[in-house]
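# model the following, please.
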Amino acid sequence: MKRVIDLIKNKYFLVTVAFVVWMLFFDKNDLYTQYEHRQQLTKLEQERDFYTKETAEVAKELDELTSDPKKLEKFAREKYLMKKADEDVFVIVTEKKDDN
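Below you'll find the predicted structure:
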């Protein structure tokens, strides 16, 4: 018991404990802030990976559209409902049914 009391009275121990408590809870870079920054970093890395993948897919599609006229015509017909002068375009829209 005397050893614990001596340890508590030791000024170096008290300063060290105060420093550790300050760094863990009160500093601008405390544990909670570090945890939030780590979560934000993980989220941003996931977004980066997603957009990198999407960019690669779009670049591939662009390359296909610029190199193949048939694919370009198909793309224009599907996305922009373009047609030839002697054709008619019919757009069929299906309605979603609610289960309520």
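
# use CA for all of it now, contacts and neighbours both
Fine.

# would you list every one of the helices in the chain?
2-9, 11-21, 31-67, 69-80 (DSSP state H).

# tabulate these (JSON lines), appending mean neighbour count and distance to residue 92.
JSON lines is the format used below for the helices of the chain (neighbours: other Cα atoms under 10 Å; distance: least, Cα to Cα, whole Å):
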{"stretch": "helix 2-9", "mean neighbour count": "10", "distance to residue 92": "81"}
{"stretch": "helix 11-21", "mean neighbour count": "12", "distance to residue 92": "67"}
{"stretch": "helix 31-67", "mean neighbour count": "12", "distance to residue 92": "25"}
{"stretch": "helix 69-80", "mean neighbour count": "12", "distance to residue 92": "12"}
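
# next, the second sequence, to be compared with the first:
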Amino acid sequence: MDKSKIKSILIKTFSNKFVISFLIFFFWIFFFDQHSIWERKEYKSKIEALSKEKDYYLYQIKKDKNRIHELKTNRENLEKFAREQYLMKKKDEDIFIIIEKE
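Model (predicted):
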């Protein structure tokens, strides 16, 4: 086939109103629609960020459950926790708070 025949076939194909309608529809859906490529990328990045956040919070929940179990089962751990977190003390003790600069 020579170039003129190929050119005439392409012109006939792309001048067809159905092909033009399909191409316009395709580009509209692909780039401008609510479910375009950019929207899908944004949704994917949001899903990944939320998955990481979910994993972090599940880890924190597990860690806190272990800490609560330790506090409920061991009196010494409970006393240590109360002294460190709430600055509780016995009657004859003094508390010194040391703040370290970073």
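
# got TSV for the helices of structure 1, with distance to residue 89 of structure 1 too?
Below are the helices of structure 1 laid out as TSV (distance: least, Cα to Cα, whole Å):
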stretch	distance to residue 89 of structure 1
helix 2-9	86
helix 11-21	72
helix 31-67	22
helix 69-80	9
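
# looking at those, spot the one closest to residue 90 of structure 1.
helix 69-80 (11.5 Å; Cα to Cα).

# any idea how far residue 29 of structure 2 is from the aligned residue in structure 2 for residue 78 of structure 1?
Alignment note (TM-score structural alignment): residue 78 of structure 1 maps to residue 84 of structure 2. Per Cα to Cα, to the nearest Å, residue 84 of structure 2 is found 59 Å from residue 29 of structure 2.

# and if you look at residue 42 of structure 2?
For residue 42 of structure 2, the distance to residue 29 of structure 2 (Cα to Cα) stands at 16 Å.

# what about the residue nearest the centre of structure 1, distance to residue 94 of structure 1?
Geometric centre of structure 1, nearest residue: residue 47, 2.9 Å, by Cα atoms, centre = their mean. Using Cα to Cα, we find residue 47 of structure 1 at a distance of 33 Å from residue 94 of structure 1.

# cool, residue 20 of structure 1 as well?
On the measure of Cα to Cα, residue 20 of structure 1 and residue 94 of structure 1 end up 64 Å apart.

# same check, this time on residue 73 of structure 1
Taken as Cα to Cα, the span from residue 73 of structure 1 to residue 94 of structure 1 is 25 Å.

# kindly report the same for residue 74 of structure 1.
From residue 74 of structure 1 to residue 94 of structure 1 the distance is 22 Å (Cα to Cα).
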